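>>> Sequence first, then the predicted structure, then my questions.
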Amino acid sequence: MLERFFLDTNVVVYLLADDPAKALRAEGLLAARPCISTQVVNEFINICTRKLGIDRAAAHASARSLMAHCEVVPVSATTLSEAMRLGERYGYSHWDCLILAAAQLAGCRVLYSEDMQHGQQLDSLRVHDPFR
């Protein structure tokens, strides 16, 4: 049985990538019904429309599909407080700490991210780069 895990935005965006190997890996992770936060959904829509040039309706449709395949957890005041604590302890950006906090508060043991140090243990959460 897979450990409960969380996907960072950078992994989710590979669902739309021109890189077939990375897209396939992202699809495999999505098939296991991971956790994501409302932040991940918002960042996904922003990247789709601003960086990838996808029109708003298509980006929203992709986001709805993403949400249907994931457990979506909210970013709350508790998440913000935990993110600040993590930022002070580990020095990651506030946005990365919001991801870390949401993952930890959702009870995830693994965070799949391409942006953080592979193998790093952050409290109860281990960072894993799925493309290594």
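That came through, no problem.

>>> contacts, neighbours, all on C-alpha from now
OK.

>>> Tell me which other helices or strands the helix or strand where residue 11 lies touches.
Element membership for residue 11, per DSSP states H and E: helix 9-13. Packing partners of helix 9-13 (3 or more CA pairs under 8 Å, 6 or more residues apart in numbering; DSSP states H and E): helix 38-46.

>>> Off-centre distance for the helix it packs on?
Remark: helix 38-46 is offset 9 Å from the chain centroid, using CA atoms, centre = their mean, to the nearest Å.

>>> try stretch 88-108
That offset, for stretch 88-108, works out to 11 Å (CA atoms, centre = their mean).

>>> rewinding a little: can you list the residues that contact the helix holding residue 11?
Applying CA atoms under 8 Å, 6 or more residues apart in numbering, the external contacts of helix 9-13 come out as 26, 40-41, 43-44, 47-48, 112-115.

>>> can you give me the strands in this protein?
5-7, 35-37, 71-73, 110-112, 121-122, 125-128 (DSSP state E).

>>> Put this next to the previous one:
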Amino acid sequence: MRIALDTNVLAYAEGVGDERRCRLAIDWIERLPTDGVVLPAQTLGELARVLIGKAKRSTDQTRLAVLDWADSYEVADSTWRAFQSALDLVVDHGLSMWDALVLAVTAENRCRVLLSEDLQHGFTWRGVTVVNPFLEPTPPLLQALVR
């Protein structure tokens, strides 16, 4: 099963945020099947913004971090088709444009799960289910992914 990671999961794995979420993000990422993880390119751009703006990392450190993520997992580019789908999500479901684009790219790349705390846990669209990996108890779908 293909799984996409949202920016917040990547940022926590980079140590930006509270200790519990940072630890959980690293733990989940280490337990996921590497060949099934997809990173929408949008999430890497957002990660760069977070690392520079919030974490105050240098641009050199940020570039290395983003490139390390891109070297480790498949990166899925945004397409015009994904933008069109994202616009529908904005209108039909009230999502922000950038969250909608991440979800649309996730669906376009045949992922079944998007790990994110920014979108509504359990929301399903075009076969993609949003799972918040930071909920307690651990969502059953996430438990099944790492077995």
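Happy to help now that I have it. Computed from a predicted model, the values in this text were never measured in an experiment.

>>> Please state their TM-score.
Once the chains are laid over each other, their TM-score by TM-score structural alignment, normalised by the length of the first structure reads 0.90; 130 aligned residues with a CA RMSD of 1.7 Å.

>>> just to revisit the earlier point, tabulate the contacts of helix 9-13 of the first structure (JSON lines), appending neighbour count.
Shown next, in JSON lines, are the contacts of helix 9-13 of the first structure (neighbours: other CA atoms under 10 Å):
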{"residue": "26", "neighbour count": "23"}
{"residue": "40", "neighbour count": "26"}
{"residue": "41", "neighbour count": "21"}
{"residue": "43", "neighbour count": "16"}
{"residue": "44", "neighbour count": "22"}
{"residue": "47", "neighbour count": "17"}
{"residue": "48", "neighbour count": "21"}
{"residue": "112", "neighbour count": "24"}
{"residue": "113", "neighbour count": "22"}
{"residue": "114", "neighbour count": "18"}
{"residue": "115", "neighbour count": "14"}
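
>>> Farthest-apart pair in these, please.
By the measure CA to CA, 48 and 112 form the most distant pair in these, at 19.8 Å.

>>> The helix holding residue 11 of the first structure corresponds to what range in the second structure?
With TM-score structural alignment applied, helix 9-13 of the first structure matches the range 7-11 in the second structure.

>>> what's the mean distance for that stretch versus the first structure?
When the first structure is overlaid, stretch 7-11 of the second structure sits 0.5 Å from its aligned residues on average, using mean CA distance after the TM-score superposition for the first structure.

>>> that older thread, could I get the strands of the first structure as TSV with distance to residue 16 of the first structure?
Shown next, in TSV, are the strands of the first structure (distance: least, CA to CA, whole Å):
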stretch	distance to residue 16 of the first structure
strand 5-7	15
strand 35-37	17
strand 71-73	20
strand 110-112	17
strand 121-122	29
strand 125-128	20
